[in-house]
Structure formats: C-alpha cells, structure tokens
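[1] following is a predicted model, sequence given first.
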Amino acid sequence: MSEKAVLVVLVCILAVLVSVLVGAGAGYLSRRSGATYPAAALQAGAAFAATLGVVAAVTAALTAVAVLLH
C-alpha cells in the first residue's frame, strides 16, 4: 500500500471519528437539556451527518489546493 493510500485511509478514519464525537456530544447535551431519547438520537444523527459533510467538504477543498500547489 502506498503512502498516499495510507494517508487517505487515515484522513477518512479521522473524519468519521470527529463526526462520531460531535454526534455523541450533541446527543448528550440534547438529553441533558430535557429531550427524550428519540429526540436526542435524532439530534445526534443530524450533528453526525452535518459534521461528516463539512469535514468531507473541507478535505476535498484542501486536497484541491494541495494538487494546485504541487
């Protein structure tokens, strides 16, 4: 496996890990504020999806910039 492929895999793992942590935090805070378990789970899922989308967009933008500068 090349170094570039390993880097791509590690970045993907990091993106998913950050999204999971944000989702868990959002679910916890939602539940602490008095939301029901289903509502907190929906909040956590929405935060996970939004964070994963933002991280993917930022990663794509940084990759494009890196390719242009190389």
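    Thanks, I have it.

[2] contacts and neighbour counts: CA atoms only from here.
    OK.

[3] report all helices and strands that the helix of greatest length in the chain contacts.
    Identified as the longest helix of the chain according to DSSP state H is helix 37-69. Secondary structure elements in contact with helix 37-69, counted by 3 or more CA pairs under 8 Å, 6 or more residues apart in numbering; DSSP states H and E, are helix 3-32.

[4] ok, and here's another one to check against it:
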Amino acid sequence: MTVAVVLLAVAVVIVVALMAAAGAATLARLEGSTWPSALTRAALTFTTVITLAAAVTAALTPLLP
C-alpha cells in the first residue's frame, strides 16, 4: 500500500511540474521571447518544482511515524 501511495504522489508531482513548465513556456512566448528562451524558462520551472517537492518531502519526513 505504501509503495502505491508513493508512486501516486510522484506521479502527481511530475504532472504538476509539467503543467507549471508549460505555463511558464506559454507566458514566455506571449511576452515575445524566442523558443529557446521559452524552453529554458520551462526547464528552469520544471526543475524548481521538482526541487521544491524534494525539499518539502525532506522537511516532512521527520514528522511521519
């Protein structure tokens, strides 16, 4: 059961990171930036969301039984 919950949580985090990256790329393109610049912003946003999820997980781990 625990493995299923962990896999589901990882899947949700990845989906949220992809959605945030797509939003960042769309906003960058609407501002008039080039495709490489928009993809760079998307990649940066994706890695930031993944890093934030890892930091929150590390912070909450001691609270779990």
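    That came through, no problem. Quick caveat: nothing in here was measured; it's all calculated off a predicted structure.

[5] quick one: buried residues of the longest helix of the first structure?
    Judged by neighbour count using 16 or more other CA atoms under 10 Å, the buried positions of helix 37-69 of the first structure are 40-45, 47-49, 51-52, 55-56.

[6] make TSV out of these and add distance to residue 6 of the first structure.
    Shown next, in TSV, are the buried residues of helix 37-69 of the first structure (distance: CA to CA, whole Å):
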residue	distance to residue 6 of the first structure
40	35
41	33
42	33
43	32
44	29
45	28
47	27
48	24
49	24
51	23
52	20
55	18
56	17
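
[7] quick check, nearest of those to residue 21 of the first structure?
    residue 48 (8.1 Å; CA to CA).
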